[in-house]
Structure formats: C-alpha cells, structure tokens
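A.B. asks: the sequence and its predicted three-dimensional model are supplied below.
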Amino acid sequence: MEFKDLEIFQAVAEQGTITGAAKQLNYVQSNLTARIHKLETELNTPLFNRHRRGMSLTPEGKKLLTYSQRILSLTEEMKQAVQNQTEPSGKLEIGTVETVIHLPKILSSYIQNYQNVDLSIYTGVTETLQRKVLNHKLDGAFVTESNFHPDLVAHQVFQEELVLISDPSASSLEELKEKPFLCFSKGCGYRARLENWYKDENIAPKRVMEFGTLETILQSVKMGLGVTFVPRSAVVHLEQNGLITCHSLPEKYSTINTLFIRRADTYLTATIEKFIETIEVNK
C-alpha cells in the first residue's frame, strides 16, 4: 500500500465518483479505478458501494477513511517538522463562523506579511467546523465558545454581545415572542444561546426557519419575516440607519466568546504559529 493509494481513496470518498476524483487529482480515470481495485484486493474487502449515481463508502471503507486521514495528516506534519521552515509557506485552510468582525483585518495582515502561504477560508457553524478540525480537514477555525473536544486547544479572540434583532416596527420583547426564529442550522452557537433563552422563558417559537447565509437572515429580518440573534457588531450599521431594532437579553445569554481552535496534538508549523500571532496582534 502506498501513500498515493490513500490519497486516491480519500479523493474518491470525498467526491463520490471516479470522475470527480480524477478532475481533483488531475489523473486518468482508468488509473484511479485500477488503484482502487488494487487497494480493495490488498485489504481483501470492498471499500465502496457502486451505484448509478456514483460510489459510497462501505462500513469497512468508512473505517479506512478515518485511518487514512490520520496517516496523511501525520505524513504532512512529518514533512513540515523535518524541513523546519521558519518562513510560513504552503497551504493553510481556515474555517470561520460568518460573524467574526475582525476577520478581514486578521486575514489582510497575514497575507501581506506571508505572501508564500496559500490561504483558503471556509464558512460554517461551530459544530461543523469543530468536527472538520478534529478530522484534519481544516488547520484551525474561528468558532463560538462551547464544550470543545479534549483534542482541541482554543485561543481567545474577542468577546461580544449578542442582541435579538427585529424590524423597526417591534417595540418590546413581548411582541417578538410570537415572531418566527430565523437562524443557521443546528450547531450554531448563537442559535443555541437564543434557544436557551426561549426554554428558560417557556417560549415555544411558532416557527423556526433555517438559512444558509447571514446576509439572507438579515435581509429577512429587515422585511419583518422574523427575529434572529447575532453579535451587535455585525448589525450596528443597520441599527444606526433605522433598518432594524436591537433588543438586549440578560448577560447569561448575550455574552459570548469567539475563539480560534486547532488540534492540540499537531506540530505547530511556522505557518499556523504566525497565523495565531497575527490573531493576537489584530484582535
């Protein structure tokens, strides 16, 4: 078994098709098919279910994927540790929730100082980002405070106040209790905080509507569709222009920390070390 076999196996698992994996790796499809068959023969077990729409992992394939991710991650970590580069370079993949107000400043500073780094940014909710960091799919992520997995280490970025926002016509919290709750999918730290307030106040929202982007949620609130719970810093411009109304909730629900998480057991390369330093300087 070669490392390249594991790279091909992972690509097919992620893409769900030989065609997609071949495009990703810039390989000939027949070569990928042969390598997958070779790997299945060596392990004496089928790794994929083949069907009309593509390929999905068998239970044995899912087990191999976990080990494969760890092996390839350790291989890359080994290369970086041995090379001991003092100048950040290579690929850096960072995740973030959508409302990190200082993120543009952090990224701009880092890119200007370390131009040999290929930096990619992915958005998502805290729970999803935490899982991706644990599975070595992201080098780190900006997330909201929660009960983190013990394999993760967290760096404080900043603290914010969450506010319940509505269209300007609503004047009291009592009115808002009847409004639909507009939010991200489960796993969002802001959503969890407001759900705790609802629970403690014995409120059952008449409708919960999930959206994929913050911009869509804010536009919907401005149109009077419902309410949401976001950092005040993300909506202060809307409040100043009279487009929304902010409503404060007790501190136990409204005070939240944004953190940068990474795996505790990975080698701290110059690339990620300088990124953490940049966060400290610009937070």
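C.D. replies: Ah, there it is.
A.B. asks: every contact and neighbour count from this point should use C-alpha atoms.
C.D. replies: Fine.
A.B. asks: all strands of the stretch 1-150 of the chain, in order?
C.D. replies: In the stretch 1-150 of the chain, the strands defined using DSSP state E, counting those that start in this stretch lie at 48-51, 54-57, 90-96, 117-123, 140-144.
A.B. asks: show me what the last one is packed against.
C.D. replies: Same thing as strand 140-144. Helices and strands touching strand 140-144, by 3 or more CA pairs under 8 Å, 6 or more residues apart in numbering; DSSP states H and E, are strand 90-96, helix 126-134, strand 255-263.
A.B. asks: most tightly packed of the strands of the stretch 1-150 of the chain?
C.D. replies: The highest mean neighbour count among the strands of the stretch 1-150 of the chain, using mean count of other CA atoms under 10 Å, belongs to strand 140-144: a mean of 26.
A.B. asks: now the helices for the protein?
C.D. replies: For the chain, applying DSSP state H gives helices covering 3-15, 18-25, 29-43, 59-83, 103-113, 126-134, 173-176, 189-200, 214-222, 232-240, 251-254, 270-282.
A.B. asks: turn these into TSV, including mean neighbour count.
C.D. replies: Converted to TSV, these look like this (neighbours: other CA atoms under 10 Å):
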stretch	mean neighbour count
helix 3-15	19
helix 18-25	17
helix 29-43	15
helix 59-83	14
helix 103-113	14
helix 126-134	20
helix 173-176	14
helix 189-200	17
helix 214-222	18
helix 232-240	15
helix 251-254	15
helix 270-282	17
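A.B. asks: the structure to be compared is supplied as follows:
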Amino acid sequence: MDLKQLEHFVAVAEERHFTRASRRLNLVQSGLSASIRALEDDLGGPLFMRSTRRVALTPAGEVLLDEARRVLAAARDARNAVTQVHGLARGRLSIGAIHSLAPFIDLPASLGQFRAAFGGIDIELTLDGSRALIDEVREGRIDIAFTQPCTPAPDDLGFRMFACEGMVVVCAAHHRFAGASGLRLADLVDETFADLRHEWTVRRLVDQSFAALGLQRRTGFEANDMPMLLELAAQGLAIAMVPESVAAARVRESHGAPVAMATLREAEEPCWELAAVFKGRDGEPLIPVARAFLDLLKLPQVPA
C-alpha cells in the first residue's frame, strides 16, 4: 500500500464512479482500476461494490476512507513542515481563478489557512476567464490558476485535477423538465438557453456537446457568472446547463425563486472539469510556494 493508491482510492470513493475519478486524476481508467485491484489484493478483500453506472463502498471501504483521508492529510502536514524549514519565510503567491469555484474549492478559506501557516508570504488574487488565466501562468504572472484544463494539455504546463462532474439542466420549478432524468440533448433544442459568454470554457463545452450531435440551440440570454444563469432559469426565462454541484446548491437554497434540475443521459452528459494549472510537470509545480499552497488544500491532490 502506498500514498498514490490511497489517493486513487479516495478519488473513486468520492466520485462513486471510476470514469469520473480517472478524469479527475488525469489517469487512464485501466491504470486506476489496476491500482484499486492491487490495493484490494493487499488488504485482502473488496473495497467497492461495482455496478454499470456507479460504485459504492463496502463496509471495509467505509473504514478505509476515513483512515486514508487521515493518512493523506498527515502526509500533507509533514510536507508543509519540511517546506517551512527549507524556507518560505518571505515571498509572494499569485493565485488566479475563474468565477464560481464554490462549491468545489473554498478559495478564501484556503488562502486564510495559507496566510496562517506562512505569514511572510504576500498573497495576490486575480479573477478572470480560463484562457487569460492560462496565458498568465505561462507568462509567469500567476503561480497557480484554478480553471478548466486545456485540451490537449500544453507541454510547458502541469495540472492537478480537482473535479470532474457531469452537467445538468436547470429550469424553473414549474418547467416540464423539472425533476426529469435521462434527457437527451435533442430534447432541449426547442428551449431558450441562458449561457455564459463565449470566452468561458463552460460555454464552449456546452456548444461542443450539441455540435457533436449536429444539433442547434438558441441562446436568449448571456451572462458572466453562473449565479445569473441560475436566477434566469428560476424565473422561467430560460433553461441553463451547469455543473451538478452548482445546481444542487441553488436547489437547496430557501430564498429566491425555486429552481429545479434535470439530468441527462450519461452518454450525452458533458463533463465539467476543474484543475490547478501551473508551471511544472508530473503534477508538481516548479515553484515551492505553489507546491506548499496545493499541499495545504483540503482536497484530493493526485499527480498524473
């Protein structure tokens, strides 16, 4: 058993899905499956109950999950301690991020924890679109950008995947799609859409999903943040497509107009990805202060 196997196990346990976990880890699915099988062989029994769409933890897997998170957290803490000894007393950390990172990353809280651990490091934060952030990382103006990864990944940049999540349809609570499951993209073409602007990776992902099936749709509203898409949908003015966690968080809210969501067929469901992009390779930034910040995050952080 090694740390990488535990990181792989935690990713599958949290995603409840091997394909999504492999995307999040930037690892081929066969390699992930082999890693989990080796871990199960080492521990003497199955950790997951597998089905065609989802996986569930066995009782042994439930026990291991808590322990694996504790071990990985201890490894991060140990690395941070060594990093402090080697010298992060002074310097600068420049972070870039797309809008609407929550609920995937609580960036303000993470920056606060970093400031508490490394009080001599100045922190800068920039919010921008994916393309601009990646360019700034490449040009050295930003140390880490939290954004959608490039496809294909540039040779001069590294990244760690933090999320790979299916997108869902959001609509007004009284809409005919409210609560539906297994929708086809073709079912949506007669609807008016609320979309992000073209420079957003989410918009390009949705556009590419329809184009791949030869479908056309109508955008009636364009916005620069996901909360606006959700409010337009809640008012019955349009439907929108957003990551599932973003939609679920809005559905749970008690204030404002109610919003509902519907799921797509898995074969047609776009996968929204979030990664930390930086100058580096093999999942490790070249800049020590960037490595320290990523190790501090309370999230799975697995090199490719």
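C.D. replies: Received the coordinates, thanks. Since the model is a prediction, treat every value here as computed from it, not as a measurement.
A.B. asks: follow-up on the earlier one: which one, of the strands of the stretch 1-150 of structure 1, ends up nearest to Leu173 of structure 1?
C.D. replies: strand 140-144 (24.7 Å; CA to CA).
A.B. asks: if we can go back for a sec, as a markdown table, the helices and strands packed on strand 140-144 of structure 1 with distance to Glu280 of structure 1 would be great.
C.D. replies: Shown next, in a markdown table, are these (distance: least, CA to CA, whole Å):
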| stretch | distance to Glu280 of structure 1 |
| --- | --- |
| strand 90-96 | 16 |
| helix 126-134 | 20 |
| strand 255-263 | 10 |
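A.B. asks: identify whichever of those lies nearest to Asn147 of structure 1.
C.D. replies: Once those are compared by CA to CA, helix 126-134 is nearest, at 10.0 Å.
A.B. asks: what residues in structure 2 pair up with the closest one?
C.D. replies: Mapped onto structure 2 using TM-score structural alignment, helix 126-134 of structure 1 covers residues 130-138.
A.B. asks: check the offset of that stretch from the chain's centre.
C.D. replies: The chain centre lies 18 Å from the centre of stretch 130-138 of structure 2; the measure is CA atoms, centre = their mean, to the nearest Å.
A.B. asks: contacts for that stretch next, please.
C.D. replies: For stretch 130-138 of structure 2, the surrounding residues in contact (CA atoms under 8 Å, 6 or more residues apart in numbering) are 96-98, 142-145, 147-148, 156-157, 199-201, 277-279.
A.B. asks: can you put the strands of the stretch 1-150 of structure 1 in CSV and add distance to Asp200 of structure 1?
C.D. replies: What follows is these, written out as CSV (distance: least, CA to CA, whole Å):
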stretch, distance to Asp200 of structure 1
strand 48-51, 47
strand 54-57, 42
strand 90-96, 29
strand 117-123, 30
strand 140-144, 21
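A.B. asks: and of those, who's closest to Arg193 of structure 1?
C.D. replies: Between Arg193 of structure 1 and these, the shortest gap by CA to CA is with strand 140-144, which sits at 10.6 Å.
A.B. asks: and that closest one, how far from structure 2 on average?
C.D. replies: Compared with structure 2 after the fit, strand 140-144 of structure 1 shows a mean deviation of 1.1 Å (mean CA distance after the TM-score superposition for structure 1).
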